[in-house]
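Q: Got a predicted model here, sequence first, then my questions.
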Amino acid sequence: EESSLPYGNLVVSNHLLSFREWERLIKSTGEEFKFYFPYPDLDFTNTIYTNDPKLGQIQSVETLFKDYRLMMFNDVQALNEINKSGYFKDFSNCFLIEIGSPSNVEMIKFSLERKPEFQMMTSILKNGTERSVEKKCICNAGIKHLDKIEEYYHRFNKYNQNLNIAYCPLKRKSQDTLEFKYITGENLEEKIELAVMKRDRSKIESYLKIIDELASVGERSPFKPNQRFYDVFGKRNYSLLENQECYDIANIDLIFGNVICNNKYYAIDYEWVFDCTIPKSYILFRTLLHSYALSKLEPSDLEALYELCGINEQLKDIFMEMEYSFQDYVSHLKISDIQKEYHLLKLFPYDLEQRIRKIELIQGEDKHTYYFDNGPSFNETFDIVPGIDVKLLIHGKSILGIHQLTVDGKAVSFTTNADLIDGNNYYFLNDPEICICAPAGNQLDIDGYFYLFNDGNIDRIVELMNLIGELAGQNHALQKHLDSLLSHRIVRLLDRKKK
C-alpha cells in the first residue's frame, strides 16, 4: 500500500518481519502467543486460520486489492501446494499476533458474501483438550436458517439405516448458535488427493460411492419441481431430469471436503438441504465440480467420472445453470461486482502496459480513479458535478481519436495538452489531459479510440509527423517561390513581346 509497484512494500521498507522472525522474537521473551492468519487478505477476510488449512478449504483467492493485480500463476493451485508442503504460514500475506493468554479460537470462517438470512460465523474452538464447532448467525434473519439445519439433522437420523454414514452431531446452544461435535480424521478431499497422485481409479470411485450413500437417504421419489425448487434453482426446461433419481433429504453440499473419515463417514456441513426433489446426479455433479484434487486429473479421466455418475454433456449444461441460480439464491454480492465497483482488474504481466488504462477524473479537490480494459475503444461515461472545471487525466502517452465529447448529451468544447493535433486525432507525448471548463451538466460522455497506448513508437511517430509538417511547409514555400519565379519569367517574356 506504500507503493504502486508490484510487491512495492518489500522495496520501500526494511522493517517488515516474516512469520518466522516474529515467532523467534516473541519466543525469546518467554511470553505465550498465538498467530492468526486472515485469508485471503486483511481487507477482505472471510476466514481466519491458526493452523494450516485442510486440503480443499482453499477454493478461491479473490481479494479486495487496491489497484490492478498481476496474474503470475494459478493462485489456488499455488496456495494448495504451498499448504501441502507445510509453508502456508510462511507465505501468508498478513497475520495477527496475540501475546499473553491466547484465546480458544482455532479457526473462524465468515460468510458475509451471502444474503443476511444466510450469513454465518463458523468457529472451531478448543477448551482444554476438547474441541467444538459453533455456527452462529450474524443477523437475526438467520435464525430460521439454523432452525432448518437442526430440523434436517433430526430428519436424516430418522431415515438413515446405513451404519457406515452419519451427519455430524449437533445441539442448540442458544437461539442464534448451533454447536457441532468436532470430528477428527481426514476429509475425503485429502484421500482423493492421494488417490489422484497414485492414479488409483478404484479408490476414487470408492470415495464417490460414499457421497452416493450420503445422498441416498430418505424415501426415493420422482423428480417433480415445486415452487421452492424454482426459487432456488431457477425456472427453465427440466424435462431431461424427469427420470433422475431423487430422495427426500437432498443435501447438495456433499463435497469431499465436507466429509470426514473416522469410524464412519461424517457429513460435517449440511447447511444446504431443501424441501424439494433434487436429482442425486446434481449433488454428485457438485461433488466433482468443487474438488480441487479431481481438477488435476486428465480431462478424459474426469469425464469418465461424470459418466460413471450418469452425467452427460446435456445434464452438465442444466446442472451448471442450476449452480449459477443457486449461487444467486445464496448471495446477491459477487466478487466480480466488488471488483467492478472498485474498478479493479486482474492482468497478466505482459498485458499490463498495453491493456490497462488508468484514468483520473479531477474536479476541484475531488479525484476519482478508474481502470479500463476494454480494447482500443474509449466509450465511457463519468458522473460529474455541474459548474466545476473537469480534467480527465489518462496515464500513458497515447494517440487518441476523440470523436465526440458531450455533457448531458450536448457537445462541449475542450482543451488538451496534445503535442500534435490532426483533425480529431490527438498525439500525446505526456499523460493526456482533457479539460472542460465549468460544464453545465451531471454526465460526461466521451467517445474515442486509442490508436496507440503506452507504445514506445509514439515519440517517433510525433517526430515524423512534425517532420512531415515541416517538409510540407518547406515544400509549400518552395512551390510558392517557384510559382513566383515562373510568374516573373512569364511577365518578362510578355514585356519582350510587347517591345
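A: Yep, it's here. What you see is a predicted model; the values in this text were computed from it and never measured.

Q: For the rest of this, base every contact and every neighbour count on C-alpha atoms.
A: Will do.

Q: what about the most centrally placed residue in the chain, distance to Leu444?
A: The structure's the chain has its C-alpha centroid closest to Glu62; by CA atoms, centre = their mean the separation is 4.2 Å. Separation of Glu62 from Leu444 (CA to CA, to the nearest Å) stands at 32 Å.

Q: can you check Gln354 too?
A: Gln354 sits 25 Å away from Leu444, taking CA to CA as the criterion.

Q: mind listing the helices in the stretch 1-150 of the chain by residue range?
A: Assigned by DSSP state H, counting those that start in this stretch, the helices in the stretch 1-150 of the chain fall at 8-12, 19-27, 75-84, 88-91, 143-159.

Q: want to compare, so here's the second one:
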Amino acid sequence: MLSDFDDIELEEKFDYIVLCNVFEYTKSFVKSENPYVDYLNYLKGFLKEDGVIFLALSNRLGLKYFAGFKEEHTNQLFAGIKEYFNTDSIQTFSKTEITKIIEKAGFSNYKFYYPYPDHEFPQILHTDKLINTILDKGIYRYRNERILFFEEKKLDLILSEEDLSQYFSNSFLIEIRSSDNDYPTDDMDFIKIATDRKEEFNTYTIIWSNGKVSKSPLTSKANDHIKRMFEGRKNDIGKIRCLNSEMKGNSLYYDLLKQSSYEYLLLDAVVKKDKEKFFKLIESFYAAMFYNSFESDEYATEEFLKIFKVKSDIKFHCHEKSNWDLNFNNLFLVDGEFTAIDYE
C-alpha cells in the first residue's frame, strides 16, 4: 500500500506493528505539538486487543557515539548527543525520554530490550534484568567508519558495575503492549542469536526467568548440532567439567549459573590493572585444560580436517575429545571447579 501515514484507512486490526528506523522521523510527517505521542496514539488504533508495537531505534546517548562513531542519520559526530542541532527532520531519544513518550501515549505495559551491537544487525538482546550482570555484548561490529576515542568494552564493564549499561545501550527495541495481560516474552531475560556461521550451526539461546537456559536450532539443519552438544555433556576436558543438561523437543536446557564468567574475572583484573591476578587466572585455566592431556601429531582425523582444513607437523596437547568452543565467556568457576556451559 502506497500512502502517507495519516491517510491509511484499514478495517483490519493487527497482532504486530513494526517501526524500525521510522519513529525518528515522526515530526517530519506528523504535524502537531506532540508528534511522537500522537503517532503512537494513532498506531494504537490499528492493534488487536493483545497487539504489540515493536519500536526499534538508536539511543541518542549510545556508548558508540561517545566512543567515536558518527551518528547514522546525519553522518556527524555527537549529533544525537547535541540533540540534532540545526536539524528539524530527525530526533532520537534517551531511555528516559522515550519512556515518557510511551507513557504519555497511554501505554503502561512495555518491555525494553537492548540490542548489541545495535538494532539493525543484532546478535544479542539484553533486558533490564541481566544487562548489568551478563557482560556478553557480542562483537563490536558496525558498518560505519569511526574515530577511536576509546575502547567501548572497558567502559561498558565500568557502566555495568554502576548499573548504568541500559542508559548507554547503542539501541533500543521496545515491545509496547496494548493490554495489561501477560505476554509470552515476559519470561525472556536474555537472547543470543548465532546467525554468523554456517546454517547447520545457526542457533539461538534464551535465558528464562525461571533460572533455565535453552539453546535451540534456528533451522532444521541445526538440529543435529544441538543433539551433538547434548552428547558432549559427557566429555570433561582435563579438569574442566561440562554442565549437565537435558533435551526437550529440539532444544537443550541447562541451569543458569549465577557466578561471573571467567571472561568477567579476566576483564575485571584488566580494568583494575591487577597484573598478578590476571596471570594467575590464565595459569589456572591452562593447568585445568592441559590436565591429563597427551602430546600428539596424529590428531588430524577426517572429521578434524573437514572443519580445520589443514594439519601441522607440530605436536600439540590433545584430549581424546576436546571442547571447540572453550572461550572464557563459556567458562565458570563453580565451587572452585572449572565448568563449561557450551560444549560443542
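A: That came through fine. Being a predicted model, the structure only gives us computed values, none of them experimental.

Q: In this structure the residue nearest to the centre of structure 1 contacts Ser336, no?
A: No - assessed by CA atoms under 8 Å, Glu62 of structure 1 is found out of contact with Ser336, at 9.2 Å.

Q: from the chain's centre, how far out does stretch 208-215 of structure 2 sit?
A: 15 Å (CA atoms, centre = their mean, to the nearest Å).

Q: coming back round to it: which one's more surrounded, Gln354 and Leu444 of structure 1?
A: Using other CA atoms under 10 Å, the more surrounded residue of Gln354 of structure 1 and Leu444 is Leu444, with 22 against 15.

Q: doesn't Asp383 make contact with that one?
A: Yes - using CA under 8 Å, Leu444 of structure 1 makes contact with Asp383 at a distance of 6.3 Å.

Q: coming back round to it: as TSV, the helices of the stretch 1-150 of structure 1 with mean neighbour count and distance to Phe110 of structure 1 would be great.
A: Formatted as TSV, these follow (neighbours: other CA atoms under 10 Å; distance: least, CA to CA, whole Å):
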stretch	mean neighbour count	distance to Phe110 of structure 1
helix 8-12	12	28
helix 19-27	13	24
helix 75-84	16	19
helix 88-91	16	20
helix 143-159	17	15
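
Q: so Asp212 of structure 1 sits in a helix?
A: Yes - counting by DSSP: H, G, I helix; E, B strand; the rest coil, Asp212 of structure 1 falls inside a helix.

Q: Give me the aligned partner of it over in structure 2.
A: Counting by TM-score structural alignment, Asp212 of structure 1 corresponds to Tyr286 in structure 2.

Q: Tell me, how many residues neighbour its match?
A: Here the number of neighbours of Tyr286 of structure 2 (other CA under 10 Å) works out to 13.

Q: do the same with Leu393 of structure 1
A: Neighbours of Leu393 of structure 1 under the rule other CA under 10 Å: 18.

Q: Distance check, it against Gln404 of structure 1.
A: Distance, Leu393 of structure 1 to Gln404 of structure 1, by CA to CA: 17 Å.

Q: just Ile211 of structure 1 next, same as before
A: Ile211 of structure 1 sits 60 Å away from Gln404 of structure 1, going by CA to CA.

Q: ditto for Tyr36 of structure 1
A: According to CA to CA, Tyr36 of structure 1 and Gln404 of structure 1 sit 53 Å apart.

Q: just to revisit the earlier point, of all the helices of the stretch 1-150 of structure 1, which one comes closest to Leu478 of structure 1?
A: Closest to Leu478 of structure 1 of the helices of the stretch 1-150 of structure 1, according to CA to CA: helix 8-12, at 56.7 Å.

Q: quick one: contacts for the equivalent of Ser220 of structure 2 over in structure 1?
A: When structure 1 is aligned by TM-score structural alignment, Ser220 of structure 2 is paired with Asn140. By CA atoms under 8 Å, 6 or more residues apart in numbering, the contact list for Asn140 of structure 1 reads Glu117, Asp176.

Q: where exactly do the helices run in the stretch 301-450 of structure 1?
A: In the stretch 301-450 of structure 1, the segments counted as helices under DSSP H, counting those that start in this stretch are 313-330, 335-341, 352-355.

Q: Turn these into CSV, columns for distance to Asp90 of structure 1.
A: Below are those laid out as CSV (distance: least, CA to CA, whole Å):
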stretch, distance to Asp90 of structure 1
helix 313-330, 33
helix 335-341, 26
helix 352-355, 28
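
Q: wait, which of these is closest to Glu23 of structure 1?
A: helix 335-341 (33.6 Å).

Q: Just give me the match in structure 1 for Asp75 of structure 2.
A: Residue 75 of structure 2: Asn, not Asp. By TM-score structural alignment, Asn75 of structure 2 lines up with Leu5.

Q: Perfect, I'm done here.
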